[in-house]
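In: my questions are about this predicted structure, shown below with the sequence.
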Amino acid sequence: MRAQLPTLELDAVFEAKEDLAPAVNQILQTLITDLDPDQRVKNAMNEINSSKRLKFAVAERAEGDKILQVKSAEAEAEAKYLSGVGVAKQRKAIVDGLRTSIVEFSENIEGSNTKEVMDLLLLTQYFDMIRDVGSASHCRTTFVPTSRSLGDELRGSLLQADAALKSH
C-alpha cells in the first residue's frame, strides 16, 4: 500500500480504491471503504472539477454560437440566391411581355415598325418612372434631358439618364 499510494494522484486513488486492496501481499483482504483527505484538499479538488466543467460548458456554448452564425449565414445566402432567381424571372417575363407587345402592335397597326413601337414603350416607361419617382418620399428630383421630338433624341436621353444613374 505504501509503495503504490504515493505513485498515484489523489483522483486516481479514489478511482482505484478497489484495485488497491489486492496489492497488499501479506494481508489476505483489505477493505478500503472511504478516503478522507484534508478539507483544503477536498476544496481544491472541487475547484479543479468545477473549472474543468466550466471550461467544457464555455466551449460547448461557443460551438453552439458558431453553429447558429453559420446557419444564419447559410440562410441569408439562400435568401439572396432565391431573390436573384426571382428578379431574373421577373426581368425575363418583362422582356417576353415587351416582345409580344411590340410584335402584336406592329402587326395590328398598319405602317408602324418595331422602332416606333419601342419608342412608344420607352415613353410609357418614362412616364411610369416619373410617376414612381414623384410619389416616392425619399426621392427629391430627377432630371432627364429631352427634346421636342420623341424619336431618337428621347430614346438617347433615356439611355443617357439610365447610364448616369447606374454610374452613381
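Out: Great, that's in hand.

In: use CA for all of it now, contacts and neighbours both
Out: Will do.

In: what sits closest to residue 116 if chain neighbours are left out?
Out: Using Cα to Cα, 6 or more residues apart in numbering and skipping the chain neighbours, the partner closest in space to residue 116 is residue 151 (7.6 Å).

In: how much space between residue 154 and residue 13?
Out: 94 Å (Cα to Cα, to the nearest Å).

In: which SS state does the residue positioned nearest the centre of the chain fall under?
Out: For the chain, the residue nearest the mean C-alpha position is residue 73 (1.8 Å; Cα atoms, centre = their mean). When classified by DSSP: H, G, I helix; E, B strand; the rest coil, residue 73 comes out as helix.

In: what separation is there between it and residue 67?
Out: Distance from residue 73 to residue 67, by Cα to Cα: 10 Å.

In: repeat that for residue 123.
Out: Residue 123 is 52 Å from residue 67, by Cα to Cα.

In: ok, the two, which is more surrounded?
Out: Of the pair residue 123 and residue 67, residue 123 is the one with more neighbours under other Cα atoms under 10 Å, namely 17 against 12.

In: and for the helix or strand hosting that one, what are the contacting residues?
Out: Secondary structure assigned from DSSP states H and E places residue 123 in helix 114-135. Helix 114-135 is contacted by residues 102-103, 105-106, 139-142, 150-152, 155, 158 when judged by Cα atoms under 8 Å, 6 or more residues apart in numbering.

In: adding another structure so you can compare the two:
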Amino acid sequence: MPTIPIIIIILLGGILFASFFTVKQQTAAILERFGKFKIVRPSGLHLKIPIIDKVAGRLSLKIQQLDVIIETKTLDDVFVKLKVSVQYKVLADKVYDAFYKLDYPHDQITSYVFDVVRAEVPKMKLDDVFVKKDDIALAVKAELNDAMMDYGFDIIRTLVTDIDPDPQVKIAMNRINASEREKVAAQYEGDAQRILIVERAKAEAESKRLQGQGIADQRREIARGLEESVEVLNKVGINSQEASALIVVTQHYDTLQSIGQQTNSNLILLPNSPQAGSTMLNDMVASFTASNQIGEAMKNNKTKNLDA
C-alpha cells in the first residue's frame, strides 16, 4: 500500500505550505481566526495555522490619490467643474480602523469633498474661484482630516487641479481678455502718437528759433557792414546821407544783376532808374522818422496815464 504514505506526504506538504504567507513592502495584512480579528502583520514572511487562521485582507500603506470632479455654481451664477485631487494613506497604527470601520473609503472621501466644495464655491465669484483655489483645497483638507482620522486615514494633501467653466463662459472670458488687450494696445499707440507729435513740435520750434537767430545774425552782419561802408565813405569826404544813397543805389543794381542771372526765375518788374535808389532811401528815412515819432507819442501817453 505505497499510495497511503504518498498521500500523507502530500497532505503534510500542503499543510506546511499553507502555514506560511508573505506580505509585501508598504503593505499590512489582517489575520483572522475563525472569522475574528487576530492580528495585523507587517511586510515579511509569517506563519499561520492552516484552516484556523485566514488572511482576511491586505491594505496598502502607500500614498494614494483620488480624483473627484464636482460641478457647482458660483456666486455670479456660473456653472463650473472642479477637479480636486486628494492624496491620502492608511496609518500604520490604525490598520484595524481602516479595514473594519470603513467599507468604501473612496465613497466617503468623495462625499466630504462634494460637501465642502459645494459649500465654499457658491460664496465666490468665478474670478475668485481661480484666485482662491488654494483656500478651497485647504478647506477640503481640514474637513477630511477631521472626518477620516477616526477611520485610520491621513489626508496628506488636497489640490484643486482643474477649474472648467461652462464653454460659453470661457468664450466670453476670452473675448473680454482680448478686448482688454486691444484697449491697452490702443492706449500705447495713442501715447506713442502723442509723444511723436510733441517731439515734432519741439523740433519745429527749435528749427524756427535757430532760423530766427540766423536771420537776426544775418541782419546784424548787414548792419555792421553798412556801418563800416559809411565810415569808409566818410573818410574820403562823403557825408552820411550821400553815402547811404550810394549804398542803396549799389545794392539796387546788385539785386537787378542777381535776378538777371537766374535763368528759371519769373518775370519781375522793378524800377531801374538812378532816382529809384534815392526814392527808396527817402522813403526809408521817412518811415524810420514816423516810427520814432509814434513811439515817442505812445511813451508820453503811457507816462501821463501812470502819473494820473
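Out: The structure has been received and is ready for your questions. Quantities reported herein were computed from a predicted structural model and do not represent experimental measurements.

In: assign the residue lying farthest from the centre of the first structure to helix, strand or coil.
Out: Here the first structure reaches farthest from its C-alpha mean at residue 26, the gap being 70.1 Å by Cα atoms, centre = their mean. Following three-state DSSP, the label given to residue 26 of the first structure is coil.

In: counterpart of it over in the second structure?
Out: Counting by TM-score structural alignment, residue 26 of the first structure lines up with residue 143 in the second structure.

In: please apply the same query to residue 92 of the first structure.
Out: In the second structure, residue 92 of the first structure lands on residue 220 (TM-score structural alignment).

In: show me what the helix or strand encompassing that match is packed up against.
Out: Using DSSP H and E, residue 220 of the second structure maps to helix 167-235. If you count contacts as 3 or more Cα pairs under 8 Å, 6 or more residues apart in numbering; DSSP states H and E, helix 167-235 of the second structure packs onto helix 240-261.

In: and the angle from the helix it packs on to helix 167-235?
Out: 130 degrees (axes from the mean of the first three to the mean of the last three Cα atoms, to 10 degrees).

In: give me the buried positions along helix 240-261 of the second structure.
Out: 243, 244, 245, 246, 247, 248, 249, 252 (16 or more other Cα atoms under 10 Å).

In: kindly report the same for stretch 157-172 of the second structure.
Out: 157, 158, 159, 160, 163, 165.

In: closest to residue 180 of the second structure out of those residues?
Out: Using Cα to Cα, residue 165 comes nearest to residue 180 of the second structure of those, at 20.1 Å.

In: how about the residue lying closest to that closest one once chain neighbours are set aside, what does it touch?
Out: With sequence-adjacent residues excluded and distances taken as Cα to Cα, 6+ apart, residue 165 of the second structure is closest to residue 80, at 4.1 Å. For residue 80 of the second structure, the contacting residues are 71, 72, 73, 74, 163, 164, 165, 166, by Cα under 8 Å, 6+ apart.

In: can we see that at 6 Å?
Out: 71, 72, 164, 165 (Cα atoms under 6 Å, 6 or more residues apart in numbering).

In: what's the separation between the aligned partner of the last one in the first structure and residue 70 of the first structure?
Out: By that I understand residue 165 of the second structure. Aligned against the first structure by TM-score structural alignment, residue 165 of the second structure finds its counterpart in residue 37. To residue 70 of the first structure, residue 37 of the first structure is 48 Å away according to Cα to Cα.

In: what does residue 83 of the first structure align to in the second structure?
Out: Checking TM-score structural alignment: residue 83 of the first structure goes with residue 211.

In: residue 9 of the first structure now?
Out: That one, residue 9 of the first structure, aligns with residue 125 by TM-score structural alignment.

In: show me where the stretch 51-200 of the second structure has its strands.
Out: Here the stretch 51-200 of the second structure has its strands, by DSSP state E, counting those that start in this stretch, at 53-60, 64-73, 79-90, 153-165.

In: what would the ones you listed look like in CSV with distance to residue 261 of the second structure?
Out: Output for these, formatted as CSV (distance: least, Cα to Cα, whole Å):
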stretch, distance to residue 261 of the second structure
strand 53-60, 110
strand 64-73, 91
strand 79-90, 88
strand 153-165, 84
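
In: so which of those strands is nearest residue 295 of the second structure?
Out: Across these, closest to residue 295 of the second structure is strand 153-165 (Cα to Cα), at 83.2 Å.

In: so what's the gap between the closest one and the chain middle?
Out: From the chain centre to the centre of strand 153-165 of the second structure is a distance of 28 Å (Cα atoms, centre = their mean, to the nearest Å).

In: ok, stretch 29-45 of the first structure next?
Out: 53 Å.

In: cool, stretch 177-196 of the second structure as well?
Out: The mean C-alpha position of stretch 177-196 of the second structure is separated from the chain mean by 14 Å, Cα atoms, centre = their mean.

In: average offset of it relative to the first structure?
Out: Mean deviation of stretch 177-196 of the second structure from its aligned counterpart in the first structure after superposition (mean Cα distance after the TM-score superposition for the first structure): 0.7 Å.

In: in the first structure, which residues correspond to that stretch?
Out: Counting by TM-score structural alignment, stretch 177-196 of the second structure sits on residues 49-68 of the first structure.

In: buried residues, the matching stretch. List them.
Out: For stretch 49-68 of the first structure, it's none, nothing buried (16+ other Cα under 10 Å).

In: for residue 73 of the second structure, see how far away the nearest residue to residue 90 of the second structure once chain neighbours are set aside is.
Out: Nearest residue to residue 90 of the second structure, sequence neighbours excluded (Cα to Cα, 6+ apart): residue 153, at 4.7 Å. Distance of residue 153 of the second structure to residue 73 of the second structure, given as Cα to Cα: 30 Å.

In: between the two, which is the more surrounded one?
Out: residue 153 (22 against 18).

In: just checking, that one touches residue 87?
Out: No - under the criterion of Cα atoms under 6 Å, residue 153 of the second structure is not in contact with residue 87, lying 10.4 Å apart.

In: the stretch 1-150 of the second structure: helices as residue ranges?
Out: 3-18, 95-100, 105-120, 126-131, 133-148 (DSSP state H, counting those that start in this stretch).
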